[in-house]
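S.K.: Following is a predicted model, sequence given first.
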Amino acid sequence: MIELIVCDMAGTTIDEHADVYRALENSVRETGAEVTAQNLQTWMGAEKREAITALITLGGGVPEKQLVDATFERFRELLFSYYEQNPPVALPGVVEAFRKLSAQGVKIALTTGFSRDVASVILPQLGWAAGEGELLDAVVTADEVAAGRPAPYMIHRVMELTGIRDVRKVIAAGDTVNDLQAAKNAGVIAVGVLTGELGREDLEVHEHDVILDGVAQLPQFIAQLEVKA
């Protein structure tokens, strides 16, 4: 019996029109560093300061703390501006899937490479909140743990918050390679979804349990797991 679903935010449960990619790329480019599509994709889903540090280095820059801090603030500024112009929306079928699973006793949580202040801007726009009687049972952001993805800490922190002890009863879903690696590192069922920037062939070459079209398919997938069990 699956007891907990842990989903990524941008590209997995939320359509934010790839603005996080754009904000990350543009903020790093403003430092004078070159940003390739491959390097950008490698660091998507990761904690954003860590991603900025890596991208500046890969782009030929020197990621001194002052520069990383300033670039992170610029990233936030750009992202909030993009979101104001084109607000994020829930991906099709996500809310319905969450409500169906919640009615079956499954706990629902989100993790994200965003910091808490960014997540706190996005979630109220969607009408999503965490707590008793709300759509979500928990939300954990990358700045609330020792390290972001691909470390397993956000998933394990969600398990702590929701009282789930058995990793075999947890599914983690995401649209990036870092999401899959974090799930595998956490020992949970790793689900890739195709609602982000990567295609099936991009995700399938990395360790995973299943690739789904989207989070909307999770109730069906879980039902199949129960039958096999």
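M.R.: That came through, no problem.

S.K.: From now on I want contacts and neighbour counts done on CA atoms only, so please keep to that.
M.R.: Noted.

S.K.: list the contacts for R165?
M.R.: M159 (Cα atoms under 8 Å, 6 or more residues apart in numbering).

S.K.: how about the helices in this structure?
M.R.: Secondary structure of the chain (DSSP state H): helices at 19-29, 37-42, 48-58, 65-85, 94-103, 116-126, 153-162, 177-186, 200-204, 218-228.

S.K.: Of all these, which one is nearest A109?
M.R.: Closest of the helices of the chain to A109 is helix 153-162, at 7.0 Å (criterion: Cα to Cα).

S.K.: is it true that R116 touches D143?
M.R.: Yes: in this structure, R116 is within contact of D143 by Cα atoms under 8 Å, at 6.9 Å.

S.K.: Pick out whichever of the two has more residues nearby.
M.R.: Neighbours were tallied for R116 and for D143 using other Cα atoms under 10 Å; the higher tally belongs to D143 (18 against 15).

S.K.: State the distance from that one to G187.
M.R.: Per Cα to Cα, to the nearest Å, D143 is found 22 Å from G187.

S.K.: quick one on the thing from earlier: which of the helices of the chain is buried the deepest?
M.R.: Ranked by average neighbour count under the criterion mean count of other Cα atoms under 10 Å, the helices of the chain are headed by helix 177-186 at a mean of 24.

S.K.: then this one, side by side with the first:
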Amino acid sequence: MKIETVILDWAGTAVDFGCFAPVNVFLTIFEDAGVIVTLEEARKPMGMLKIDHIRTMLEMPRIKAAWHRVHGQSFTEKDVHVLYNHFETKLMESLATYTDPIQHVKTTVQQLRDAGIRIGSTTGYTDAMMEVVTKHAADKGYQPDFLVTPTQVGDKGRPYPYMIFKNMEVLGSQATKQVVKVGDTTSDIKEALNAGVWAVGVIIGSSEMGLSEEEFNALSSEEQQQIIEKTKCVFEESGAHYTIETMAELPALIETINARLNMDRQLECK
């Protein structure tokens, strides 16, 4: 028994180092609505379907109170949709510029394919958003075998497991224990755990780390190690089975998981 399928997140995992395309827009739409939000607040629900992300931000006690203070009443579902429409418009304007594959992704995907592993993907973006991302990422050399968006599973994105199940169905995966999900947010980890597959958090370039490539490279080795450890702890506390610093470590990790699967099988036979 061995891993047959690897399912990758998109922004912050495969493309868009630091996952800055949506974060910058979240900051802008709230500022335009008269409520200043922090980078940390904007990043916390990252990985969710974007309208759910906005809803989650509005439910945060500080933002909820600030909204009430500015608008004279609590937010409504109409406010959620107004913010989301504003978000969608702004994101679509800039999305194409955030589609560069992250270092090691293309090489790693080729290694996995050479080993007979299928490459699926899930995202918090909608179909319309992913039309832009997939086109430009493919032009730059990254194209998984399959993609599922929340739109395709009744808007039940992360932390629901249905996008993973859809990947498994189409890619012909036989068992959840033969599937690895790699992502850069706690939402990715929860999605994997809810689906019963291996949950792997990727650290460098992640939304959870929250740094651009330039910011990360400007840190001293000691500072880099500190933020790597901090991000690793967040993933582990969320239940990740494993973490990797970069995608370059994924093929070796899959060999480790394969060995673990074979050991478990031998124990079952005794």
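M.R.: Here it is on my side, so go on. Just so you know, these numbers come straight off a predicted model, no measurement behind them.

S.K.: tm score of chain vs chain?
M.R.: Here the TM-score for the pair of chains, by TM-score structural alignment, normalised by the length of structure 1, is 0.89; 224 aligned residues with a Cα RMSD of 2.1 Å.

S.K.: Onto which residues of structure 1 does stretch 238-254 of structure 2 map?
M.R.: The aligned range for stretch 238-254 of structure 2 in structure 1 is 206-222, by TM-score structural alignment.

S.K.: Ends of the matching stretch, what's the gap?
M.R.: Length of stretch 206-222 of structure 1, first residue to last, Cα to Cα: 21 Å.

S.K.: Need the contact partners of it.
M.R.: For stretch 206-222 of structure 1, contacts defined as Cα under 8 Å, 6+ apart pick out 2, 12-13, 92-94, 96-97, 100-101, 173, 177, 180-181, 184, 189-195, 200, 203-204.

S.K.: starting at the chain centroid, how far to stretch 119-135 of structure 2?
M.R.: How far stretch 119-135 of structure 2 lies from its chain's middle: 11 Å, per Cα atoms, centre = their mean, to the nearest Å.

S.K.: and for it, what span of structure 1 is it aligned with?
M.R.: Going by TM-score structural alignment: stretch 119-135 of structure 2 matches residues 108-124.

S.K.: Regarding the matching stretch, how distant is the last residue from the first?
M.R.: 17 Å.

S.K.: how big's the offset between stretch 68-81 of structure 1 and structure 2?
M.R.: Superposing on structure 2 and averaging over aligned pairs (mean Cα distance after the TM-score superposition for structure 1), stretch 68-81 of structure 1 comes out at 2.0 Å.

S.K.: Where in structure 2 does that stretch fall?
M.R.: By TM-score structural alignment, stretch 68-81 of structure 1 lines up with residues 80-93 in structure 2.

S.K.: got it, and stretch 177-190 of structure 1?
M.R.: Against structure 2, stretch 177-190 of structure 1 falls on residues 186-199 (TM-score structural alignment).

S.K.: which residues sit against that stretch?
M.R.: Here stretch 186-199 of structure 2 makes contact (Cα under 8 Å, 6+ apart) with 9, 45-48, 158-162, 164-165, 176-183, 200-201, 208, 234-235, 238-242.

S.K.: returning to what we had before: in TSV, list the helices of structure 1 along with distance to L136 of structure 1.
M.R.: As requested, those are exported to TSV (distance: least, Cα to Cα, whole Å):
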stretch	distance to L136 of structure 1
helix 19-29	22
helix 37-42	28
helix 48-58	23
helix 65-85	22
helix 94-103	8
helix 116-126	10
helix 153-162	11
helix 177-186	19
helix 200-204	27
helix 218-228	16
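
S.K.: With adjacent residues omitted, what lies nearest to T56 of structure 2?
M.R.: Spatial nearest neighbour of T56 of structure 2, excluding adjacent residues (Cα to Cα, 6 or more residues apart in numbering): P45 at 6.8 Å.

S.K.: Show me what the one you found aligns to in structure 1.
M.R.: P45 of structure 2 maps onto W43 in structure 1, by TM-score structural alignment.

S.K.: Correct me if wrong: L40 of structure 1 contacts A54.
M.R.: No: using Cα under 8 Å as the test, L40 of structure 1 is too far from A54 to be in contact (9.5 Å).

S.K.: residue contacts, A90 of structure 1?
M.R.: With Cα under 8 Å, 6+ apart, A90 of structure 1 has these contacts: 13-15, 126.

S.K.: same deal with Y160 of structure 2?
M.R.: When contacts are counted by Cα under 8 Å, 6+ apart, Y160 of structure 2 touches 190-191, 194-195.

S.K.: how does it look with 10 Å?
M.R.: By Cα atoms under 10 Å, 6 or more residues apart in numbering, the residues touching Y160 of structure 2 are 48, 150, 153, 187-188, 190-195.

S.K.: Counterpart of it over in structure 1?
M.R.: Under the alignment by TM-score structural alignment, Y160 of structure 2 pairs with A151 in structure 1.

S.K.: circling back: what residues are shared contacts of L40 and A54 of structure 1?
M.R.: Common neighbours of L40 of structure 1 and A54 (Cα under 10 Å, 6+ apart) do not exist.

S.K.: okay, now M48 of structure 2: neighbour count?
M.R.: Counted with other Cα under 10 Å, the neighbours of M48 of structure 2 add up to 25.

S.K.: is it true that it touches A42?
M.R.: No: if you go by Cα atoms under 10 Å, M48 of structure 2 and A42 don't touch, sitting 11.7 Å apart.

S.K.: what do those two both touch?
M.R.: 54, 56.

S.K.: Show me where the stretch 151-270 of structure 2 has its strands.
M.R.: 179-183, 198-202, 242-244 (DSSP state E, counting those that start in this stretch).

S.K.: what's the mean deviation for the last one versus structure 1?
M.R.: When structure 1 is superposed, strand 242-244 of structure 2 averages 0.4 Å from its matched positions, counting by mean Cα distance after the TM-score superposition for structure 1.
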